[in-house]
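In: prediction below, plus the sequence it came from.
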Amino acid sequence: MTVYSVDSGQVASCASRIQVTCDSIRGEVSALMHELLALKDSWQGAASAQFSESVSSWQTTQAQVETSLDQISTSLSHAAQVYADAEAQSMGLFAH
């Protein structure tokens, strides 16, 4: 038999904090990208090409980070709801 103990409210709260952090990261990355793209547009030469590749690589990595954080937040939100629903259903079994 499986035994578990979970505070669904704490799980939901954590999911919310992760989403807030992800939104903050998106804002910071957007500001950073604005600066990097402005620099990229004003720069020419071989080093500029390498810089552009680095920026593109960063964009790819950042997209993966954001996707992962979104998935974690969503999964935690769903888990919290499942645990809360299971508890409510179990309580209902004993209601008279």
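Out: Yes, it's here.
In: switch to C-alpha atoms for all contacts and neighbour counts from now on
Out: OK.
In: so which elements touch the top helix by length along the chain?
Out: Counting by DSSP state H, the longest helix found in the chain is helix 46-93. If you count contacts as 3 or more C-alpha pairs under 8 Å, 6 or more residues apart in numbering; DSSP states H and E, helix 46-93 packs onto helix 8-41.
In: alongside the first one, take a look at this:
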Amino acid sequence: MKDRNYDSEEPLSLWKVTLWIVLYAAVCGVLLAAFTLIESVLKFVLSLVALYFMIRFFKKYERWSIRISFIICTLLAYFSTVIMMAFWLYMTNEMAGTAG
């Protein structure tokens, strides 16, 4: 399914595009956050999977505004996942009594 122009018979549904942007961005953001948190070779597989999803999204939607929205949402998902993981690690270490 390709991105349709404004003059085509079937315009893009705003809700459908928004849903796909959020879903793809959440998956890529979590995969990239896992890339930064994992220290094994698996991190490279996760980055390749994130790249695969990004390429699929860019093939599906060719408009610049949709692509920029995807990149911004991916960065937001990445930072929010990393911050939540940092809070979780801090809280588990605090409860275990090992926090400095």
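Out: Okay, I see it. Note that the coordinates shown come from a computational prediction; the quantities given were computed from them, not determined experimentally.
In: quick one: TM-score?
Out: Once the chains are laid over each other, their TM-score by TM-score structural alignment, normalised by the length of the first structure reads 0.46; 56 aligned residues with a C-alpha RMSD of 2.4 Å.
In: the helix or strand hosting residue 67 of the second structure packs against which elements?
Out: In the assignment (DSSP states H and E), residue 67 of the second structure maps to helix 64-96. Judged by 3+ C-alpha pairs under 8 Å, 6+ apart, the packing partners of helix 64-96 of the second structure are helix 14-37.
In: how about residues contacting stretch 24-35 of the first structure?
Out: Contacts to stretch 24-35 of the first structure, defined as C-alpha atoms under 8 Å, 6 or more residues apart in numbering, come from residues residue 66.
In: repeat that with 10 Å
Out: 18-23, 36, 38-40, 55, 58-59, 62-63, 65-66 (C-alpha atoms under 10 Å, 6 or more residues apart in numbering).
In: what's the closest non-adjacent residue to the residue nearest the centre of the first structure?
Out: Among the residues of the first structure, the one closest to the centroid is residue 69, at 2.2 Å (C-alpha atoms, centre = their mean). Spatial nearest neighbour of residue 69 of the first structure, chain neighbours left out: residue 22 (6.5 Å); criterion: C-alpha to C-alpha, 6 or more residues apart in numbering.
In: quick one: contacts for the one you found?
Out: 16, 28, 65-70, 73.
In: now do it against residue 54 of the first structure, distance only.
Out: 22 Å (C-alpha to C-alpha, to the nearest Å).
In: for residue 19 of the first structure, same thing?
Out: Distance, residue 19 of the first structure to residue 54 of the first structure, by C-alpha to C-alpha: 27 Å.
In: so which of the two has more stuff around it?
Out: Shown here are residue 19 of the first structure and residue 54; by other C-alpha atoms under 10 Å, residue 19 has more neighbours (19 against 12).
In: and for that one, nearest residue in space, chain neighbours not counted?
Out: Nearest one to residue 19 of the first structure, counting by C-alpha to C-alpha, 6+ apart, is residue 73 at 6.0 Å.
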